[in-house]
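Trainee: no sequence on this one, just coordinates:
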């Protein structure tokens, strides 16, 4: 009986994985047609900061083809992410309790929006300042000509760093809801979190003060936001428990 149940879960997992990959490939086809334009858009924060006539270079033979295709695949993944999350949700939802399903949907939607917000913050705010800082300190006579593959790796690492950073409120809420840590303890360790934020920023960002501050400061602010939201949720849960307890007591009194 257990083997049959496990086999059915594996079959469902395979089916939903195929659906996810199929939709991503369908999204990749139109994105691949505009791969050059997508890469130009991605490179805009650096291109705007280069001196007049500055450009990027490709040092490998196949780089001009494969790098834009990677960007197209990344865009297709982002565009089809709602479908991917739905497939994951449809797979795990039957095994969750009712209260877990009610919490899971807002967390999935919220975490997706926060991750996209982190990427947008990196693209529109962090990257232009970082590239302006770097190009400003380039010595005279030195042409800043970045390889397009190295640029893509750099930008993806920045997107990932800022996207995960913007997930801090979700992490805080999950830790509080699962009982791993209390809100009082979160407030108590606040100084250590601030120090850790700057250490993390120093590790995952370029060696310049601007990008480190632009990652560390939002991390601290989002940590505070997570505490506030977790406190609101906890107060609502306690109010619901008190309401349920009072209704049970009133029912018992009416029976007596």
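Mentor: All right, it came through fine. Because the structure is a prediction, the values reported are computed rather than measured. Numbering: from 1, shown residues only.

Trainee: From now on I want contacts and neighbour counts done on CA atoms only, so please keep to that.
Mentor: Fine.

Trainee: can I assume residue 139 sits in a strand?
Mentor: No: counting by DSSP: H, G, I helix; E, B strand; the rest coil, residue 139 is not found in a strand; it is coil.

Trainee: Can you report how many residues neighbour it?
Mentor: 9 (other Cα atoms under 10 Å).

Trainee: ok, now the one 5 residues further on?
Mentor: Neighbouring residues of residue 144 were enumerated by other Cα under 10 Å; the total is 17.

Trainee: same check, this time on the one 10 residues further on
Mentor: Residue 154 has 14 neighbours, counted by other Cα under 10 Å.

Trainee: quick one: it from residue 251, how far?
Mentor: Residue 154 sits at a distance of 63 Å from residue 251 (criterion: Cα to Cα, to the nearest Å).

Trainee: do residue 126 as well
Mentor: Where residue 251 is concerned, residue 126 sits at a distance of 59 Å (Cα to Cα).

Trainee: Please apply the same query to residue 115.
Mentor: On the measure of Cα to Cα, residue 115 and residue 251 end up 46 Å apart.

Trainee: More neighbours: the two, which one.
Mentor: Taking neighbours as other Cα under 10 Å, residue 115 and residue 251 compare with residue 115 leading, 21 against 11.

Trainee: Tell me how far residue 84 lies from residue 146.
Mentor: 34 Å.

Trainee: typo on my end, residue 169
Mentor: Residue 169 is 35 Å from residue 146, by Cα to Cα.

Trainee: got it, and residue 113?
Mentor: Going from residue 113 to residue 146 by Cα to Cα gives 31 Å.

Trainee: swap in residue 232?
Mentor: 47 Å.

Trainee: Help me confirm that residue 77 comes into contact with residue 24.
Mentor: Yes: with contact defined as Cα atoms under 8 Å, residue 77 counts as touching residue 24 (5.8 Å).

Trainee: okay, pairing it with this:
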């Protein structure tokens, strides 16, 4: 009987972690569903707003079209679901923080919490950058190079896939400072090394821009250049971050600092 007790003691925390993880995932799903339920009535207006950057450059008399029977309903429905997911990100990050925070020391929380908050701000900033700056530029370019005799009438489903790809690409690209700071903080790389590989990073930014964006030089450049600048921002702020584990006293209890909690 005494030999089985340690095994049971090891299993219980794991079960507790999984139970809490399930609870937090359910909260995220509920938050997404509630936001979606509130937005569903405005699904058509949301699509109208998202399609505005293209529609303003359509030739006079031209409109967007729906080539599938169910597209007029399914496309705004799909967009509204994605919007609900994006709007629920603060709730999702709050649940993520609530799950990992008990396992962090106080000095680790001082770094981790700002990174979590800044990650969602940067993601929204990337999407706003794409909508207000990138979309007007590339759609104006596409409209200006339309061959003579060809009517520019974009399918609403194809347009949604196109802009969602760009939204995601720019949102993820704007997370580069957070990724760089994390890598420096945990000791995977240092600032001096990142400065040495700067030329390769610039090339990599253009390669990633080529992969993540549609095959036109404008959207590729508009993604690659901000990625490089955000890398430089991450390197700058990474130099201000003290690498985790540099000082052994960090792992000791500080006044008022609690060790990582073990959930029952």
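Mentor: Cool, the structure landed. Computed from a prediction, not measured in an experiment: that's the story for all the values here.

Trainee: Where is the longest helix in structure 2?
Mentor: Longest helix in structure 2 by number of residues (criterion: DSSP state H): helix 5-39.

Trainee: who does it touch, helix- and strand-wise?
Mentor: Packing contacts for helix 5-39 of structure 2, counted by 3 or more Cα pairs under 8 Å, 6 or more residues apart in numbering; DSSP states H and E, involve helix 71-87, helix 89-100.

Trainee: Beyond that helix, next helix or strand please.
Mentor: helix 43-55 (DSSP states H and E).

Trainee: That following helix aligns to what range in structure 1?
Mentor: Taken onto structure 1 by TM-score structural alignment, helix 43-55 of structure 2 occupies residues 35-47 there.

Trainee: Dead centre of structure 1: give me the residue that sits there.
Mentor: The residue lying closest to the centre of structure 1 (Cα atoms, centre = their mean) is residue 115, at 2.8 Å.

Trainee: any idea how far that one lies from residue 152 of structure 1?
Mentor: Counting by Cα to Cα - residue 115 of structure 1 and residue 152 of structure 1 are separated by 18 Å.

Trainee: Also residue 57 of structure 1?
Mentor: Applying Cα to Cα to residue 57 of structure 1 and residue 152 of structure 1 gives a distance of 12 Å.

Trainee: before we move on, what about residue 103 of structure 1?
Mentor: On the measure of Cα to Cα, residue 103 of structure 1 and residue 152 of structure 1 end up 36 Å apart.

Trainee: Settle it for me: which of these two has more neighbours?
Mentor: In terms of neighbours (other Cα under 10 Å), residue 152 is the more surrounded of residue 103 of structure 1 and residue 152; the figures are 18 against 12.

Trainee: What is the equivalent residue in structure 2 for the more buried one?
Mentor: Checking TM-score structural alignment: residue 152 of structure 1 goes with residue 160.

Trainee: same check, this time on residue 82 of structure 1
Mentor: Match for residue 82 of structure 1 (TM-score structural alignment): residue 90.

Trainee: Leaving aside the residues adjacent along the chain, what's closest to that match?
Mentor: residue 120 (7.1 Å; Cα to Cα, 6 or more residues apart in numbering).

Trainee: And the helix or strand containing the one you found, what does it pack against?
Mentor: For residue 120 of structure 2, the element it lies in under DSSP H and E is helix 106-129. The contact analysis (3+ Cα pairs under 8 Å, 6+ apart) places helix 106-129 of structure 2 against helix 89-100, helix 156-173, helix 176-185.

Trainee: got the ones you listed as a markdown table, with distance to residue 145 of structure 2 columns?
Mentor: Shown next, in a markdown table, are these (distance: least, Cα to Cα, whole Å):
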| stretch | distance to residue 145 of structure 2 |
| --- | --- |
| helix 89-100 | 38 |
| helix 156-173 | 18 |
| helix 176-185 | 33 |
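
Trainee: of all those helices, which lies closest to residue 214 of structure 2?
Mentor: helix 156-173 (7.8 Å; Cα to Cα).

Trainee: which parts of the closest one are buried?
Mentor: Buried residues in helix 156-173 of structure 2, counted by 16 or more other Cα atoms under 10 Å: 156-157, 159-160, 163, 166-173.

Trainee: from these, which single one is nearest residue 17 of structure 2?
Mentor: Out of these, the member with the shortest distance to residue 17 of structure 2 (by Cα to Cα) is residue 172, at 28.5 Å.
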